[in-house]
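K.L.:
no sequence on this one, just coordinates:
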């Protein structure tokens, strides 16, 4: 205490630093030698920065008194020494299993003991100089190191009890700790569960299973120290956390203030039901607010990426993933409201094209003086992009049965939007009197409609597809009539054929098929559709015909045309 003010408490992310170092420097492939060599180099760098190098010329005593710990980097030195001793022990254990060398086994035990010694020293320093959260992490870390040592020397009861302590503290930190470290704590709990099962298995074989240690007093003590964190969590500010894709994400203060404004607008919007005239202005307000939130999140995202370039850690990677998830939440809702707004606008524009104008429609589209087919083509082009982005950022990305049905519905809806866009493009081509191109768009729409009905079972989507099919069929007959009239005006042969048509016939038809080119109804007297049996007609002879009939034909004998062969010795010269 100096001048009536307390010395500030130190803070060190023990679990984050250890896990990040292990993942980045060798333990992904269980290369313990590479990991401890990295720790040695890092220890040297930290000692040089603190000017506490232990050289031969100028010897400096090691810091063993917590009063001399005035910087968090002194705690980092003890943590790195613990990790180095543990990594050396694990490397010797791996070699002992492969070579069965007794000396390496004894060396391994000494290294585990040294790691335990450094872990207890780290816990002692943290209790004296650090905040309560760092103390809890140090206790859990020391318990896990001790559990590893007891497991190695086959003291199953002590290993189980230390493992239970570490697991209980990690479970408490998940509840009241930093949300960005939740995944790291869960991973440590999974590791402790594996060790716990191994200890229980060996204890069952030993036959004597004592009761496990009671951690209620320890957890209640840690909870009482971390009561401020618990109170802050219970009295959290509105929109401080966002739940999206089964994740609970804590947002920054800048994002939170923007989210509160958005939430108030959304609540007012949800109160209004059925009235498009009153709901429509809220779409622009919510979309504008979500765009501002998106801009703030992207700036935070860029800052985290820049920090990762300098020093990447597991915590920063988790924060980056949380920012991506939060950005997905904002983009989904922005696209959702933009999609609903454009759907209302497209229906109003379509009514304008059909000459149906109401006062409500005019008030919504007051900025648009004249509506054309090209406006609807543009709107549906935007709708395709918006809907695709909305599907990419949807809340449910699992592979369950309900999500598979939803994905099929999304595929059908996207195909329906494309079909509507093609329909309005076809109307543009129809206005330009391009009949063949318009007919091609119609055939494409009809094939899309049939495909939509096969993909989805949603009644709304099928109804919209059926309505589109009815619109297309109306246009289809108009296209065929206009195309025929244009061809009639340009093609002289067709024009002459049409002029030569008459409803009177010089000959009476005996059946329907023979009089199909005239309008004579005399075949009704004979009551015949076709002449049966039909008259014989000459057929061109081809080799294929004879090849097929060869086995059924009886050919005339040609024996009498053969010349008689002469017999005798001189018959050849006759």
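P.N.:
Thanks, I have the structure now. These numbers were taken from a predicted model, which means no experiment stands behind them.
K.L.:
please count neighbours and contacts with C-alpha atoms only from this point.
P.N.:
Fine.
K.L.:
so where do the strands sit in this protein?
P.N.:
Here the chain has its strands, by DSSP state E, at 241-244, 247-250.
K.L.:
so which of those strands is nearest residue 11?
P.N.:
When the strands of the chain are compared by Cα to Cα, strand 247-250 sits nearest residue 11, at 20.7 Å.
K.L.:
in that closest one, which residues are buried?
P.N.:
By 16 or more other Cα atoms under 10 Å, the buried positions in strand 247-250 come out as 249-250.
K.L.:
name the helices or strands packed onto it?
P.N.:
strand 241-244 (3 or more Cα pairs under 8 Å, 6 or more residues apart in numbering; DSSP states H and E).
K.L.:
let's bring in a second model and compare:
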């Protein structure tokens, strides 16, 4: 009995420590843009009343402090800092957010009132404080928030930094980098979620774009250098963006149960296969959207490379499933059909990519070398590209013809690509 009694506290201690670890592992979720818009529109900024909004932020902070019992003492004020261990409730993140909003609204209040030299110094001080709180908000969200919250907080902090640099009128390149980082995040987030979320992201982008244009205008000849700096800065956000996009794809992939190709349906049971195919389809959608018509051909080639990578990942998952399927004929037939369909789509995108290469080569065929010594196309290089296209079309028709009991869509597809092969042969001559 005594041994049992001694053992129970140890077990309880292990359970309690596990519970604490589980509690610490919880990731909070905040739709930062929606929270900000709702607060601003309902409390003064619809009429550009920054004073009213600042007072609302102060009142909101008082309520948050009281509800969390996170008070600063009676009599003498003693600030209690919010650090990572402090954030055990999402309301602590709200406190930091509203501190940033209050400082920003105070700065905007001074700005719209018309400032002399002394008031301008005070206004810039408020902007610096807004940046300080926004940076802390981003830092805490990166640890305590989920991937989307972290990314939105990063965009929020970038906007505040851009606003400070913009108002200081000293480091315009840094302002443009931060504004473009903000725009890049909301362009990605605007592709997913509800219509309301997409609209909010679009509105935020429209707010930032005039500032980017102004910065670009002021930079003049050094704008190219700013673009190079922007590319470096965007790399810092790529990991977070990819985390959010992967999370969104995983959620969307849960409803993707089959792959349709030429009138046939192939079930997809592997979650990794679904995510890879969904990623490829999203890239295809981006490639074919009207927004990409003005994109340079080299960037389109980069999108094609990502599409190929996604489909290759899908094929790898399918073939791993085939290897572990054993002798289950139904499963193997479905997997073989899916592998064939994905391979066919990959072949189609290869043809499209090679056609793009042909158009690039043709545009350089008659060019003379300019001052940059741009490489021009030799006729034999164009012939080689057409040889590739001819081989691609032959591979496609062979792949689709390999099945038995072909349906009408497959026969039509084979005929279409036989004609395309003849057209490529004619152009080669």
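P.N.:
Cool, got the structure. Note that the coordinates shown come from a computational prediction; the quantities given were computed from them, not determined experimentally.
K.L.:
which strands and helices sit next to the one helix or strand residue 410 of structure 2 maps to?
P.N.:
Following DSSP states H and E, one finds residue 410 of structure 2 within helix 408-428. Other elements packing on helix 408-428 of structure 2 under the criterion 3+ Cα pairs under 8 Å, 6+ apart are helix 379-401.
K.L.:
now do the helix it packs on: distance to the chain's middle.
P.N.:
35 Å (Cα atoms, centre = their mean, to the nearest Å).
K.L.:
and it, which stretch of structure 1?
P.N.:
Aligned by TM-score structural alignment, helix 379-401 of structure 2 corresponds to no residues of structure 1.
K.L.:
which other helices and strands contact that helix?
P.N.:
helix 329-365, helix 408-428.
K.L.:
adding mean neighbour count, write the ones you listed out as JSON lines.
P.N.:
Formatted as JSON lines, those follow (neighbours: other Cα atoms under 10 Å):
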{"stretch": "helix 329-365", "mean neighbour count": "17"}
{"stretch": "helix 408-428", "mean neighbour count": "15"}
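K.L.:
between these, which one is closest to residue 322 of structure 2.
P.N.:
Of those, nearest to residue 322 of structure 2 by Cα to Cα is helix 329-365, at 6.3 Å.
K.L.:
can you tell me what part of structure 1 that closest one aligns to?
P.N.:
Taking TM-score structural alignment, helix 329-365 of structure 2 hits no residues over in structure 1.
K.L.:
and that helix, what does it pack onto?
P.N.:
In terms of contacts (3+ Cα pairs under 8 Å, 6+ apart), helix 329-365 of structure 2 is packed against strand 264-267, helix 297-323, helix 379-401.
K.L.:
show me what counts as buried in the first one.
P.N.:
For strand 264-267 of structure 2, a neighbour-count test (16+ other Cα under 10 Å) marks residue 266 as buried.
K.L.:
equivalent analysis for stretch 254-272 of structure 1, please.
P.N.:
Neighbour-count burial for stretch 254-272 of structure 1 [16+ other Cα under 10 Å]: 255-256, 258-259, 262, 265, 269.
K.L.:
how about stretch 132-147 of structure 2?
P.N.:
If you call a residue buried by 16+ other Cα under 10 Å, then stretch 132-147 of structure 2 has these buried ones: 132-142, 144-147.
K.L.:
could you dump the helices and strands packed on helix 379-401 of structure 2 to TSV with distance to residue 388 of structure 2?
P.N.:
Formatted as TSV, these follow (distance: least, Cα to Cα, whole Å):
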stretch	distance to residue 388 of structure 2
helix 329-365	8
helix 408-428	10
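K.L.:
determine which of these approaches residue 399 of structure 2 most closely.
P.N.:
Closest of these to residue 399 of structure 2 is helix 329-365, at 7.1 Å (criterion: Cα to Cα).
K.L.:
leaving out chain neighbours, which residue sits closest to residue 162 of structure 2?
P.N.:
residue 175 (4.1 Å; Cα to Cα, 6 or more residues apart in numbering).
K.L.:
map that neighbour onto structure 1.
P.N.:
Residue 175 of structure 2 maps onto residue 159 in structure 1, by TM-score structural alignment.
K.L.:
number of nearby residues for its match?
P.N.:
25 (other Cα atoms under 10 Å).
K.L.:
isn't it up against residue 152?
P.N.:
No: the pair residue 159 of structure 1 / residue 152 is not scored as a contact, 9.0 Å apart, by Cα atoms under 8 Å.
K.L.:
measure residue 152 of structure 2 to residue 168 of structure 2 for me?
P.N.:
24 Å (Cα to Cα, to the nearest Å).
K.L.:
which of those two has more residues huddled nearby?
P.N.:
Neighbour comparison, residue 152 of structure 2 and residue 168: the larger count goes to residue 152, with 24 against 15 (by other Cα under 10 Å).
K.L.:
can you map out the helices along structure 2?
P.N.:
Per DSSP state H, structure 2 carries helices over the ranges 2-24, 32-42, 50-68, 90-112, 117-144, 147-168, 172-189, 195-219, 223-253, 271-288, 297-323, 329-365, 379-401, 408-428.
K.L.:
dump those into CSV; add distance to residue 264 of structure 2 as well.
P.N.:
Shown next, in CSV, are the helices of structure 2 (distance: least, Cα to Cα, whole Å):
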stretch, distance to residue 264 of structure 2
helix 2-24, 46
helix 32-42, 42
helix 50-68, 57
helix 90-112, 48
helix 117-144, 44
helix 147-168, 36
helix 172-189, 32
helix 195-219, 32
helix 223-253, 19
helix 271-288, 16
helix 297-323, 17
helix 329-365, 9
helix 379-401, 12
helix 408-428, 9
